[in-house]
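Trainee: okay, here's the prediction I keep looking at, along with the sequence it came from:
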Amino acid sequence: MQIRKKMLGAAAIGVSAVLAVSACSPPQDGSSGDAESSVTWIVNQPGGGWNHNAPEGGSVYVIQMLHDILPVTGFWNPEGQWEWNTDLIANTPELIEGDQVSWEYQINPDANWSDGEPIDADDFVWQWKMNSGDGELCSDGCNSRGSTLESLIESVEGSEDGKTVTVTLKEDAQFPGWFTFGVDGLYPAHVAAAEGMDLDTPEGMRESSDFFNANPVTVSGGPYIYEGTPALDGRVVKVANEEYYGEAPGIQEIILEVNTEEGSWVPALTNGEVQGSSPATWSDDVITQLEGQENVDFGIASGGSWEHVDLNVQSDLLSDTALRQGIFTAIDTANIATRTYGEKFPEIEPRTNHVFSTTSEFHEDVLTPTGQGTGDAEAALELLEEAGYELNGDSLESDGEAVPALRLRYTAGHVAREIIAELIQADLAEIGITAEIETTDDLGGTLAEADYDLMIYGWSTTPDFYGSPHQYWHSESGSNFGGYENDEVDELVDAALNSSSPEESAEAANEAATLVAEDAYVLPIVDTPAYFFYDTSFIEGVSDNHAQSRRALWDQTEWAAVE
C-alpha cells in the first residue's frame, strides 16, 4: 500500500461555513475521563439501519457508528495482520484437532454488557443464527446480507456458564478465515429476549434481526456507550462506558456527525467545530483545501474499497448478456479513474479483478481479455449488432424499437460517483443508450429492493477475501443484489469459501471472477483512493487503517487530547 502523508503549514483559506453542532474547545489536558476531552468526527453518509448484518446496516458508516459499542473478537491492524481483542477473549483461539474443524473462545470472566449482564455464548449463538442462511434457525434468511463463515457452522455451544464458546464447522467444511467470527461486533442477545422474542425459534430470531435493525443498542459491551438517542442520519454521541471491563479510553466523548456537504468540512475544521474525518468518498476540492491548513495532518492512500458498476439482470432488458457486454465494453474505466481521482492521486489505475487488487499476490487480470472497460464504442457496437441490435442515428434499437432508457443510480452527495455517473452516461450515449442519472438517499435499501438498472457503489475489503466471491455472486446471497445466477459460479464460490488454504481459495475465486466478467454482471472500475485528516492541535495518535471499515476510528480508544 502506497501512502503519502504530510504535515501542512500555511495560511488558512478565507472561507466560512458552520455545521449545526456546538463548537469544541481544545481539551485542557489528556487525562482519561476528562469531561472536556471531546472530539467531533465527520461521517460522510448516513446509515440505513442499526443491524450491521442486514443490507440496510451493512455499510462502513454504520460499522463506524457501532464501533466500540459492540464487542468484537478481533480486528485487522493497518498492516493487514489479525489481532485478537484481548479485553474480551482471554485465550488465543486455535483450531482443535478432530474430525471436524472447531475452535474455542474463553471469554474474559469480567466481560459484561453495561447493564451487568454477561457477554457470553448466547451472543455468539445469535450471531451464528443471524447469518446462517438456515431457515430452521432464522426465518426468511433473517434479512442477512450474507455471511460465508456462519453458513458453514454446524454448532455454537457454551459451557462454564457461557464463558467458554466452542464453534464447530459442518462435516468436511473448511474456512481459512475461521478466526474472523465476530469481527464486526456481537449483539446483546439478552436485550432481544427481554423484549419477548424467543431466540430458540426461527420466527423469534427474525424478529430480533428486525428489532436490532430498527433500534440502536441501548447497552454496550465496549469502551464507549451511546449518550442520548443516536441518529443514523444525524448525530451519534459516544461517551466512555464506566462499566467497561478493559482500559478506559483516552478521549471521554466522541461525537460522530453525519455531514454530506463536503464544502463545509474544512471550514468546520478551521473553526474548531470538528476535529477530523476519514471519509469513504473522494473530493479533490477538500484535499486542495486541506493543503492550505495549519495544524492539520492528512494522508492519501490506495484504500480498502473498490468502485464498480452493477447491472440488474432481473430486468427483462438487462437479462440479455450481449447487451450487458456491449454496455461494459463502451465504458472507459481508465478515463473514469484518471478524471475522477488522477489529479490528486496520479498513481491511480483501473481495477481488473473483482476480488484482488493489482498489488495482491493472487491478482489475475480477468477483465482485459473481455474488452470490457476499454471504452471502445466500435467494438461494443459490433457485439450488439451481432446480437441483433442496430444503431439508428443516436438511438440503439432492437427489432425496430429503441432500447429504453436505463436508470443509473448512485448515493446522493457522493461527488466522485457523480463524476463517474456522468462519464458512464457519456460513454453509453456513444452506442445509442440513454442513461438517466438518479441518486438515492438509502443505498442499502435501494440495493436490497433492486431498484435500479445500473448502480455505482463500492465494496469494502479486508485481508479475509475467502468469503467475498460468495457474498458478491452466489445465487442465494443476500448481497447479490442484481439477481445473478450461474450454477458454475455457485460451485466455485462455494469452493473458495470451503478451502484449506488461501492459495486454494484464490484459485477458485479467480475462476469465478472470470465467469462473472464474461457474463458482464459487475464491472470493476478502480481501487478507491482514500484520505483522512485531523486537527493536530486537538488530538494525537490518529492513524488510518485501510484493512477495515472503521478506517481512522479503528484505534480511537488510543487517541489522546493535546495538552
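Mentor: Here it is on my side, so go on.
Trainee: alpha carbons only for contacts and neighbour counts from here, please
Mentor: Noted.
Trainee: list the residues that contact the closest residue to Q548 other than its chain neighbours.
Mentor: Leaving aside its chain neighbours, Q548 sits nearest to T462 (5.8 Å; criterion: C-alpha to C-alpha, 6 or more residues apart in numbering). For T462, the contacting residues are 76, 80, 304, 547-548, by C-alpha atoms under 8 Å, 6 or more residues apart in numbering.
Trainee: isn't E94 up against E104?
Mentor: Yes - the criterion here is C-alpha atoms under 8 Å, and E94 meets it with E104 at 7.1 Å.
Trainee: tell me which of these two has more neighbours.
Mentor: Neighbours were counted for E94 and for E104 using other C-alpha atoms under 10 Å; E104 has more, 19 against 12.
Trainee: show the contacting residues for the more buried one.
Mentor: E104 neighbours (C-alpha under 8 Å, 6+ apart): 93-96, 164-167.
Trainee: S475 now?
Mentor: 483-486, 490.
Trainee: most neighbours among those residues, please name it.
Mentor: Ranked by neighbours (other C-alpha under 10 Å), the contacts of S475 are led by Y484, which has 22 neighbours.
Trainee: so how far is Y521 from it?
Mentor: 7 Å (C-alpha to C-alpha, to the nearest Å).
Trainee: and what of Q100?
Mentor: 36 Å.
Trainee: more crowded one of those two?
Mentor: Each of Q100 and Y521 has its neighbours counted (other C-alpha under 10 Å); Y521 has more, 25 against 16.
Trainee: longest strand of the chain?
Mentor: In the chain, ranked by residue count with DSSP state E as the criterion, the top strand is strand 296-311.
Trainee: what are the ranges of the helices in the stretch 301-450 of the chain?
Mentor: Secondary structure of the stretch 301-450 of the chain (DSSP state H, counting those that start in this stretch): helices at 321-330, 333-341, 377-386, 415-429, 443-448.
Trainee: next one for the comparison:
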Amino acid sequence: MGLRKGVFGAAAGALAVVLTLSACGASGSKGAGNGDEATKKLANKFTVDWNPQPRDKIKDGGTVTIPVTEIPSQENTMAVGTTTASAAIWNWYNPQLTFLTPEGKWSYNKDYLTDVTHTEKGGNTVVTYTLNPKAVWNDGTPMSWKSFELTWKSCNGSDSKYQTTGDCSNITSVKQGENNRQAVVTYDGPYAWWQSGFGAILNPHITNADVFNNAYQNKLQSDWGAGPYTVDSANFKTGRITFKRNPRWWGNKGKLDRVVYQQMEETAEINAFKNGEVDMATTATKDRLAQVQSMSDVTVHRSTSNAVGLLILNADRPQLRDVNVRKAILEGIDRTTLAKIQYNGLGYTGAVGGSLILLPFQNGYSDSVGNAGYKYSPDEANKLLDAAGWKKGADGIREKDGQKLTLQFPLSGDDPSTVAQGKAIISMEKQIGVSVNIKQIASADFIKTLTGHGWDAFMSGFSMSDPYGANYICYFYCSKSAGQAAAGNNSAAGTKALDTQMRALAKIPDPMKQTQAAMKLESDWYRQTWGELPTTNGPAVVTTKSGLANLAPVPFFGLAAYGSVPVENFGWQK
C-alpha cells in the first residue's frame, strides 16, 4: 500500500513511491471466471469503501497489526529515502494538521489548529495558521510558529545540505503573527493549492540539515512527536514498530491500545493474515483472494484506487541517452497485457494509465501519454531502433559499437503478478531486439535500489494523497538541474526549457486553468523525453478482519481515495 504524501504541498515533492501497484491491487469475491461484479463496476468510476463509523461506535481497546512490505531506514517523512510506509509510520506519532474527505475537500485538525485563514495581499497568497494553546510536543515544548519556519527552511533551497523531497521555494516568508502561536505564510504571487501546505511540521529540535538528514535514520524520535499515539517500541532489524496511547495527548484518546506495523514480503503477508498474525492484507489478484475465501469473519473492501503504476527508464545510462531509443523501448510495451496480468480473473477494465498528475475520475483529466503520440507498436519501435543504429545480431538482440542493447531491470518483491509482468516485458522487448535482465530484489531494498539509479529500467508506482495534481508537475517532470524540486523524477529525463514552463504554471491563480495547462505540458514532456510510462490505474481491494472501521487513519490504505480521518478514531467497530 502506498501513496503520494500530502505532507507539505508547497513542497511539490510531497510524494512517496511504492513497490508496484500489486501492493494496491484488485481482487474479487470469487476470484475466477469472468471476475467479480463488484470489482468490475469500479472501472472509471469513483467509489470508496472504508467502513466509516462515528467515534462512539468504535470499541475502546484492542490492537491492529498492519503489514508493510518495507520499513525504510529513513523515517523522516520529509527527507529523501522515504516511502509511503515511512509516511504512514510518521503520521501515527506526529501532528496530523489537516484532513481530506475521500473527494478531496480540505479541513484542519482543531486539536492542533484553532483557525486557518487565506487571503490575497499585494498579489500574494497569505495563509495564517493559529495553533491550539493546548498543543504541545511530547518533550513538553509548546507548539509555535517556529515549527512552520523550520519546515519552510528545510525545503526552500537556502541550504542545499537538506536532503529533502520538498520544494517550497515559492514561499517568500514565514513569520510570527499576533503571538508565538500564530504563523503567517506568504507565497510569491498567487498559489492555487495553498490547502496542500503544511500538513505536517517539524519539531523545534530539527534546527539544521544534519539533524534533518540523520536523526531519523533507523530511529523514531518519540519525544519529538505529538498526537494520540506515541512510540512503544521500534525494531528495525525485525521490522516491527508498535505505537501505544500517548499520555500527553490533550484530545480524544486513541480507541486502540496499540497499533503495530510489521514488515514482511507479499506472500508472507497473505499467509500471516490467514494465520491471524495481521489484521489486513492486499488481495491484489485472484490467487491472493482465493486464499482468503474460506476464512470466516473477513470483509473485502473495494475502492477506486488513487494509485498509478509506472515504468521508468534511466536516461543517464549510455544505451538510453537517445530519446528515440527510449521511445522505442516504451512502444514495445503492451500496457493492456500488463493490466490483464495485474487484474487477471477480476473482470476489471480501464486500468491503463495516461497521466501522473490526474486520475481518470478527476475533472480535467486527459490521456497525456496518448496525446503525446504513444502507442504500442513493435513495428514502429523496430524502425526507431534501426534508425538509431542498433542492428539485430544473429541472436536477435540489437548491437551498436560492439555493445548489446540490454536493460538491467530490478523487480522488487515476490508477488506472482509482479513476477509475471516482468516475464511479459522480457518477451515484449525481445520482439524488438532488446534484452532484459531481471534481478529479483527484496521489498526492503526497494527505495535503496530506486534511488541508487544503478539500473536501466524500474517498475515503481505511487498513490495520490491529494487532488492537487498540477501542483506536482515539476516534482514528477523537472530535470536534474531543478535539484530537489524534481525529486520524483527518477528517469533523469527532462529539459531546462520544460522546467521553465512548469515553474510558470504555478503562477496561474485559477486551479482549473492551471490544471488544463499542466495536462498539456505533461503531454509535451512525454513527446520530448520518453523517460517513463504510466502503466496501470487499477482498483484498491483490501481484505480485513470484519469490524475494522475508519480505514483511513493515514491516507495510505487506498480505500478512501484522498480521505483521512483522525488516527484516534481507527479501531474495531462495536
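Mentor: Received, thanks. The structure displayed is predicted, hence computed values, not measured ones.
Trainee: post the TM-score for the overlay when you can.
Mentor: For these two chains in superposition, a TM-score of 0.84 is obtained (TM-score structural alignment, normalised by the length of the first structure); 511 aligned residues with a C-alpha RMSD of 2.8 Å.
Trainee: re earlier: mean shift between the longest strand of the first structure and the second structure?
Mentor: Overlaying the second structure shows strand 296-311 of the first structure at a mean distance of 1.4 Å from the equivalent residues (mean C-alpha distance after the TM-score superposition for the first structure).
Trainee: burial measure for G373 of the second structure, as a count.
Mentor: Around G373 of the second structure there are 10 residues (other C-alpha under 10 Å).
Trainee: right, I mislabeled it, should have said F345 of the first structure
Mentor: Count around F345 of the first structure with other C-alpha under 10 Å applied: 18.
Trainee: contacting residues for it?
Mentor: Contacts of F345 of the first structure by C-alpha under 8 Å, 6+ apart are 300, 529.
Trainee: give me that answer again for 10 Å
Mentor: 4, 284, 300-302, 337-338, 529-530 (C-alpha atoms under 10 Å, 6 or more residues apart in numbering).
Trainee: one more: T130 of the second structure?
Mentor: Residues counted as contacts of T130 of the second structure (C-alpha under 10 Å, 6+ apart) are 110, 112-117, 144-145, 177-184.
Trainee: which one of the contacts of F345 of the first structure is nearest L367 of the first structure?
Mentor: Nearest to L367 of the first structure, judged by C-alpha to C-alpha, of the contacts of F345 of the first structure is A337 at 15.4 Å.
Trainee: please report how far that closest one lies from I437 of the first structure.
Mentor: In terms of C-alpha to C-alpha, A337 of the first structure sits 19 Å off from I437 of the first structure.
Trainee: any idea how far P109 of the first structure is from L88 of the first structure?
Mentor: From P109 of the first structure to L88 of the first structure the distance is 9 Å (C-alpha to C-alpha).
Trainee: more neighbours: the two, which one.
Mentor: A direct count of neighbours by other C-alpha under 10 Å for P109 of the first structure and L88 places L88 higher, at 24 against 17.
Trainee: how near is the more buried one to V274 of the first structure?
Mentor: For L88 of the first structure, the distance to V274 of the first structure equals 31 Å [C-alpha to C-alpha].
Trainee: D464 of the first structure now?
Mentor: 33 Å.
Trainee: ditto for E243 of the first structure
Mentor: 28 Å.
Trainee: please apply the same query to Y61 of the first structure.
Mentor: Taking C-alpha to C-alpha, one finds Y61 of the first structure at 17 Å from V274 of the first structure.
Trainee: neighbour count: these two, which is higher?
Mentor: V274 (29 against 24).
Trainee: next up, the contacts around the counterpart of W137 of the second structure in the first structure.
Mentor: In the first structure, the residue paired with W137 of the second structure is W113, using TM-score structural alignment. Taking C-alpha under 10 Å, 6+ apart, we find W113 of the first structure in contact with 69-71, 119-120, 188, 190, 219-222, 241, 243-245.
Trainee: can you pick out the ones from those that are in helices?
Mentor: Counted as lying in helices by DSSP state H, out of these, are H190.
Trainee: give me the buried subset of the contacts of W113 of the first structure.
Mentor: Buried subset of the contacts of W113 of the first structure (neighbour count, 16 or more other C-alpha atoms under 10 Å): 69-71, 119-120, 188, 190, 219-222, 241, 243-245.
Trainee: in this structure N392 of the first structure contacts G432, no?
Mentor: Yes - N392 of the first structure sits in contact with G432 when judged by C-alpha atoms under 10 Å, with a separation of 8.0 Å.
Trainee: list residues touching both of those two?
Mentor: In contact with both N392 of the first structure and G432: A402, using C-alpha under 10 Å, 6+ apart.
Trainee: more neighbours: the two, which one.
Mentor: G432 (21 against 14).
Trainee: check contacts around the more buried one.
Mentor: G432 of the first structure neighbours (C-alpha under 10 Å, 6+ apart): 377, 381, 390-397, 402-403, 405.
Trainee: so which of those is the closest to W41 of the first structure?
Mentor: For these, the nearest to W41 of the first structure is A405 (40.2 Å; C-alpha to C-alpha).
Trainee: for the nearest residue to that closest one once chain neighbours are set aside, the count of nearby residues, please.
Mentor: Excluding its sequence neighbours, the residue lying closest to A405 of the first structure (C-alpha to C-alpha, 6+ apart) is T434, at 4.8 Å. When neighbours are defined as other C-alpha under 10 Å, T434 of the first structure has 22 of them.
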